[in-house]
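Asker: quick one: sequence and predicted model below, then my questions.
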Amino acid sequence: MRRRNVLMAGFGLGGLVVLALVVLAGGVFRLPGQRPAGATLVSPAPSAVPSPSIPASPDGNAVSASPPPVAAGPGARAGAALIYDPEDHGVLLFGGAASVTTPDGHNPSITLGDTWLWDGRSWRQLDVQGPGARSAAMVAYDSVRHVVVLFGGSGPGGVGQGLYFQDTWTWDGVQWQLRHPAHMPNPRMRAGMAFDEHHGVIVMFGGEGETTTYTATWTWDGVDWTLLDPTTTPPARRFFGMAYDMARGVTVLFGGSFGAARLNDTWTWDGTDWTRQPVAAPSARGWTQLAYDGRTRDIVGYVYFASDSEPLAEYTVVWDGTKWTDRTGAQDPTPRAEVRMTYDPDTGQVVLYGPTSETWIWDGTAWAWWEPAAVT
C-alpha cells in the first residue's frame, strides 16, 4: 500500500538540494503547516515564541542565515540533522536548507546553521554557536562518550563545486566543539551513519562526494576516523537509510537510489563485514530514513518513492530482524523527500521532521501529526 497525494520537486544546486513544495491534498492547495487531510493530531499545546537570531560559526567557514520565522518550530527545511540527545533529554535538530521569499518576490534557498531542541511538547531554539551552515550532514549519538557526532554535509563554507564539508563536530548537551582528527573521510554529504553500541564506535558508509558516490566504510572512536576494508560492501547508492538495531546488535542499511534505480535491498554490518540479508524485498523502494524503535524493538522506515514514469508514493515499513512488514496507512505523512527521523525514548515515539514545518510522530502503530497551539 502506498500514499500518492503530494507533488514535490527537487532541484540540485551544487551539493545543495533546493526543494519546491507543491502540496496537493484532495486537489486543494495546502501550504506547509496546514493540517494534512485525515491526519491524527497530537496537541501538547506549547506556547509560540519568536525565533532569535542565529549566531555565526566560530570556525569562520560561514555565517548562518536566520530561518524563516515560524511559530513554535524550526520552520520548513530539508536535510536537517536530527538525533535524540540524552544529555538534553530531547531531539536535537541542526541546520538544513530552506526557501525564503524576498521583497521582490523571488524564492532563493538558504542554508541554515541553527540548533533546536524538541522536548516532546515543543521546539526551542538554542542560543549557541556551532558548525558552519549546512544541509545533508550525518549525525549519530555516541553513548560511550556521551556526545552527538556530526560530520560533513554541504553548505556555503564547503569545498569544491558541491560545497562539501569534511569536518567533525561534537555536541555535549551544552556546546558544539570542532574536533581535529589525524585522519578524515573525503568531503561528502548524505552518507549513512549510526553508533555501533556493541563495538563502541560510530559507523559511516557511503555518501556523495564531488565526483563520486562512495562505498567506503569508516569508523569514529571519539579520537580519530579509521577506514575499514571489509570483504563485502553494499553497492553505491544515494538517499539510503541506516540505523543500529539494538535488539540484534547489528547496523541495518536499506534502500536508496542509484541512477534511475530505486533500491529495496537490506544489508547488515556486524562490526567486521557487510552481509546482504536473504529476505523477500518489500514493495517499498527508494529514498529511505530508518530509526530504531526502542519500545517495539524494531526498525521503522519511511520510504519516499519518485520516478519519471510512476506517481509519487510513500511507505512505512518495519524490520524485525528477519523480515519487512508494510505498515503504510491512511494517516501517514504525505510523500516527501529529505526528511529525517530519530527515536525519542522519553516519549517512546519516533520523530520525523522536514522538509515542511510539520513534526510527525510514530507510536509503534500509526503516524500522527503534532500541531502547535494556536497563537492567541
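Answerer: Looks like it came in fine. Numbering: from 1, shown residues only.
Asker: make it CA atoms for all contacts and neighbour counts henceforth
Answerer: Will do.
Asker: tell me which residues are up against stretch 344-363.
Answerer: Contacts to stretch 344-363, defined as CA atoms under 8 Å, 6 or more residues apart in numbering, come from residues 19, 32-33, 73-80, 84, 89-91, 120, 291, 293-295, 333, 336-343, 364, 367-371.
Asker: if you set the cut-off to 7 Å instead, what comes out?
Answerer: Outside stretch 344-363, the residues within contact range by CA atoms under 7 Å, 6 or more residues apart in numbering are 32-33, 74-78, 84, 91, 120, 293-295, 337-343, 367-370.
Asker: tell me the buried residues within those residues.
Answerer: 32, 74-78, 84, 91, 120, 293-294, 337-343, 367-370 (16 or more other CA atoms under 10 Å).
Asker: take the residues you listed and keep only those in strands.
Answerer: Y84, V91, D293, R340, M341, T342, Y343, W367, A368, W369, W370 (DSSP state E).
Asker: give the contact list for the second one.
Answerer: By CA under 7 Å, 6+ apart, the contact list for V91 reads L82, I83, Y84, D85, L117, W118, D119, D344.
Asker: try 6 Å this time
Answerer: Shown in contact with V91 (CA atoms under 6 Å, 6 or more residues apart in numbering): I83, Y84, D85, L117, W118.
Asker: could those residues go into JSON lines alongside distance to W220?
Answerer: Converted to JSON lines, these look like this (distance: CA to CA, whole Å):
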{"residue": "I83", "distance to W220": "17"}
{"residue": "Y84", "distance to W220": "19"}
{"residue": "D85", "distance to W220": "18"}
{"residue": "L117", "distance to W220": "25"}
{"residue": "W118", "distance to W220": "26"}
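Asker: ok, and here's another one to check against it:
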Amino acid sequence: MKTLLCRYTAATLMWSVQLGFSQTEEPDLPYSSGSTGADGAFAPPASMPNRYNFAFAYDSAREEAVVFGGYDRGQSVSWLSGTIRNSGYKPETYTFDGTEWTLRQTDTFVSARYEVEMAYDPERQQCVMFGGLRADGTTLDDTWTWDGNDWNKEEPATTPPARHHHQMIWDSSNNRVLLFGGRSDSGWLSDIWTWDGTNWSQIATTNTPGSSASQQSYGQVVWDSTQNRAVYYNEYYRETYSFDGQAWTEIETANSPNTGIGGRMAYDPLNEEIVWQGGTSSGQTWVFKNNEWSQKNPQNPDHDREYAGMVWDNGNERVLLFGGDTGSGDFQNTSAWDGTNWTQLTGRVYRFDMSAKPDGIWNFTSINIPEWVAVYFDRNAANSPVTWLATEKVTINGRIYLNGETGPDNDLSGRVALGGPGGYDGGLGGVRFDISGRYAGTPGQGPGGGEAPTEERQTGGHGQYTGVYGNTLVQPLIGGSGGGGGSASSNANGGNGGGGGGAILIASSRDIEINGGIQANGGNRSYGGASYGGYGAGGAIRLIADRLIGTGHLEAEGPSSGGEGRIRMEGYYRPLAPNASPVPSATAPVESIDFSNQPALSVISVAGENVAQPPSGSLSSPDVIFTEAGPVSITVQGQNIPQGTPVSVRITSNEGIIELPSGDDPVVSLNASGTATFNTVVPKGTGTIQAFAEFTLTP
C-alpha cells in the first residue's frame, strides 16, 4: 500500500543539471521506466572548460574552430568534495564543430602555454601557432602547425624572437600569415613577421602605431578582406590604424570602444565590418565600418569578459566568441554574433524550458549531460516537478540544481524567493511599521511553509518537509516549503524567506550513473534590517533504475534543523546510495509508474469567480481579485482521487495562516462529483490558497 499526498500550488523554479558516464553495458534487469521515447535523446551540447588567453583560429577546410592552451582558473564545488578541475596552464587542443566542443587526443605533445596566438593558413589548410608564455616563465619561440588531426613542429631557418601577447592573422591579399608585436623578456615589440609555410621573414614598416612600442602593449589586429588591409585597434589609447603591407596609417574616428583592456575583434565579411566585443569593464559590442566605430545594442548583450577568443565562422557565416576572464573567474560560454544579436551556443549553464510539458513529464530515449555543463530549468505555469523517463542509460557528469532561491532584498518590489521546480516560494518580509502600519510579512508557501511572526523584529519561521508531509516513497513527487518572512520594526523591513528545494524523478529502464551531482536544497534567507526571513526546506530526489551507480553526490538539505527534504533510491544495485544527504530510503524498484491516471487537485473557484488553470499563485498578479474583504467560498476539484477523501486548505495572508477545516470543524471531503467547498473569511490584502488531500491506495 502507498500513501499519496496531492497538493495544489503555484510556485516558481530554477534548477541545474549534472552529468555522469559509464564504460560498459550491463545486462538488462526487469525494471521498466515506462518511457515511450517520444522526446528522443536529451544531450545538452558539450562545452569545454573555462579558458582565457589561448590560441584560437577557424579551420575553414574542416569547418571547425580550434583552441589550444590558455589559462584555466579551475573549479571547486564544496558539495562534490572539493576541486573537480585544477587551475593552471593547459596543454589541450579542443575543436568546435558549430554545436559542441571536443577534446582532441593527439599523438604529439605541445607544452602548455598562455598568451599564445595562431592563424589559419587556407593555402596549406593548417593552423599556424607561434610562441607563448610557459608556466615556468619561459617565453617561447617555437612554431607549430595543426593539420586537423595532430600538431607538427616546424623547424624554420629563421624565426621571430620569443614572445607572448602577440597577434597573428591571415593576409589574403598576399597569401601569408602575419605576426604582429607582442612582449619579449626585454619588453614590448613592434615588429612584423610573415610566414610562407616554411620560413619566417621580417618586413620593414613605417609609421608604427604610437610613439613607442609600449603603445602596442594592448590591441587587436584583424584582416579586412574587403579593403585588403590589416586594421589595428588599441583599446588602451583608443587609437585605430590600418596597415597596407608596408606602412601604418592612423584612422581618425569620432567614436571608439571605451571598454577597458582585453577586448577581442574579428572581421565579418558578410556585413563588411569589424566586430569588437568585451573588455575588463564592459560587455559592449561595437562595429568598425567605413572608417568609423559605432556601438551596437543587441537584444541579448554578451557579458563583460577579457582575453577571450573571437573568430569568423565561415561555415555558419557568424562570429564566434569563446571563453575569457571575468575578473572573478574564467568564462565558459560560446556565443555567436549574427550582425544584430548574440546567441549562446554552449556554456556552463544550460536552461531547460519546461513550458512545453504542463505535467513536467518527458519521455526520453537516453539522457547524457556532459562534464562542465549544468542544467537549469525554467518552470512551467503549473510549477510541476521534473520527471525524466528514459528507455536507455542516464549519464550525469555535470551538476543538476533544483535549489530554492535565496531570499532577495526586501526592496518593497514584492519579489519572493522562488522554489525549485515543484517546490514552494518563500514569504515576504514585513514592511516597516511607519509605512505599512503592521509588523508581519507573509508566510512561506507549501504545507510546511514557515510562519510570519506578528511581533516586531522576529525571525520568520523555517520551511519544513520531513515530518510534516510526504512519505518515504516520495509519492507524490513534491518539493520543499518556503521560509516565512521576518517581521519589520518601526523603521526597518523584515527579511524575505528562502524558497523550497524543487523535486525531480529520473527513471531509466537501464542504469543511472551520476559522477557529478543533483542538488535540491532549500534556499537561504535574507536580512531586511529588522529581522531575518526563514530558511527554505530541502526538496525531493527520486531515482529508479536497474542500477544506481557512480561517484557523484545527491543533496536535498534544508539550511535549518528539520528542514531536510527526501531522497528515494530504487535499484537492484545501489552503490550510489551512501553519497546522498539526507540518508535516502533505498529498495529494489517497487513498480513501474503509471502516469496516465495521476491524482491532481485544483482550486477551481474563489468567491464565485472561476480560477484560470493552471493558476499563477503570484502575489504580484493575483488570479482572483475581491472588491471587499469578508466571507468567501472556495471550491476544490480532485481528479483520480477517491470519493470521500478528506481535503484541507491553507490560506496565507498578511494576517497569518488560515487552516481549513480548523479546530473542531467537520471534515470536508470530495463528493461524488469530485469537488469540495469551504467557507471562510479572508482579510484585506493579498494571499495564496493551497489545497491538499492525503489518501491510501491498495493494489
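Answerer: In hand now; what should we look at? Just so you know, these numbers come straight off a predicted model, no measurement behind them.
Asker: strands of the stretch 201-350 of structure 2, start to end?
Answerer: All strands of the stretch 201-350 of structure 2, identified by DSSP state E, counting those that start in this stretch, fall at 220-224, 229-234, 239-243, 248-251, 264-268, 273-277, 285-289, 292-296, 309-313, 318-322, 334-337, 342-346, 349-353.
Asker: the longest one versus strand 239-243: what angle between them?
Answerer: I take that to be strand 229-234 of structure 2. Here the directions of strand 229-234 of structure 2 and strand 239-243 differ by 160 degrees (axes from the mean of the first three to the mean of the last three CA atoms, to 10 degrees).
Asker: where does strand 229-234 of structure 2 end up in structure 1?
Answerer: Strand 229-234 of structure 2 corresponds to residues 250-255 in structure 1, going by TM-score structural alignment.
Asker: average offset of that stretch relative to structure 2?
Answerer: Aligned to structure 2 and superposed, stretch 250-255 of structure 1 gives a mean residue distance of 0.9 Å (mean CA distance after the TM-score superposition for structure 1).
Asker: give me the residues contacting that stretch.
Answerer: Residues outside stretch 250-255 of structure 1 that contact it (CA under 6 Å, 6+ apart) are 240-245, 263-270, 285-286.
Asker: map T111 of structure 1 onto structure 2.
Answerer: If you follow T111 of structure 1 across to structure 2 using TM-score structural alignment, you land on Y89.
Asker: for that match, the count of nearby residues, please.
Answerer: Neighbours of Y89 of structure 2 under the rule other CA atoms under 10 Å: 22.
Asker: structure 2: which residue goes with E314 of structure 1?
Answerer: So E314 of structure 1 corresponds to G283, using TM-score structural alignment.
Asker: doesn't D304 make contact with that match?
Answerer: Yes. The pair formed by G283 of structure 2 and D304 meets the contact definition of CA atoms under 6 Å, at 3.6 Å.
Asker: which of these two has more neighbours?
Answerer: The neighbour count for G283 of structure 2 versus D304, taken as other CA under 10 Å, is higher for D304 (23 against 17).
Asker: alignment lookup: that one to structure 1.
Answerer: For D304 of structure 2, the residue aligned by TM-score structural alignment is P335.
Asker: these two touch, right, its match and A313?
Answerer: Yes. The pair P335 of structure 1 / A313 is scored as a contact, 5.5 Å apart, by CA under 6 Å.
Asker: counting neighbours, what do you get for T275 of structure 1?
Answerer: So T275 of structure 1, with other CA under 10 Å, has 17 neighbours.
Asker: list the contacts of it.
Answerer: T275 of structure 1 is in contact with W267, T268, counting by CA under 6 Å, 6+ apart.
Asker: do that again at 10 Å, thanks
Answerer: Applying CA atoms under 10 Å, 6 or more residues apart in numbering to T275 of structure 1 gives the contacts T231, T232, T233, P234, V252, L253, T266, W267, T268, W269.
Asker: same thing with Y343 of structure 1?
Answerer: Residues in contact with Y343 of structure 1, defined by CA under 10 Å, 6+ apart, are 82-85, 90-91, 290-295, 299-300, 349-352, 361-362.
Asker: run the last query once more with 6 Å
Answerer: Taking CA under 6 Å, 6+ apart, we find Y343 of structure 1 in contact with D293, Q349, V350.
Asker: structure 2: which residue goes with the first one?
Answerer: In this case it means D293 of structure 1. That one, D293 of structure 1, aligns with D268 by TM-score structural alignment.
Asker: quick check: closest non-adjacent residue to its match.
Answerer: Nearest non-adjacent residue to D268 of structure 2, counting by CA to CA, 6 or more residues apart in numbering: I274, 5.8 Å away.
Asker: can you pull the contacts of the one you found?
Answerer: Counting by CA under 6 Å, 6+ apart, I274 of structure 2 has contacts A266, Y267, D268, V287, F288.
Asker: hmm, try it at 10 Å
Answerer: Counting by CA under 10 Å, 6+ apart, I274 of structure 2 makes contact with 222-224, 231, 265-268, 286-289, 293.
Asker: most surrounded residue in those residues?
Answerer: With neighbours defined as other CA under 10 Å, the most crowded of the contacts of I274 of structure 2 is M265; it has 27 neighbours.
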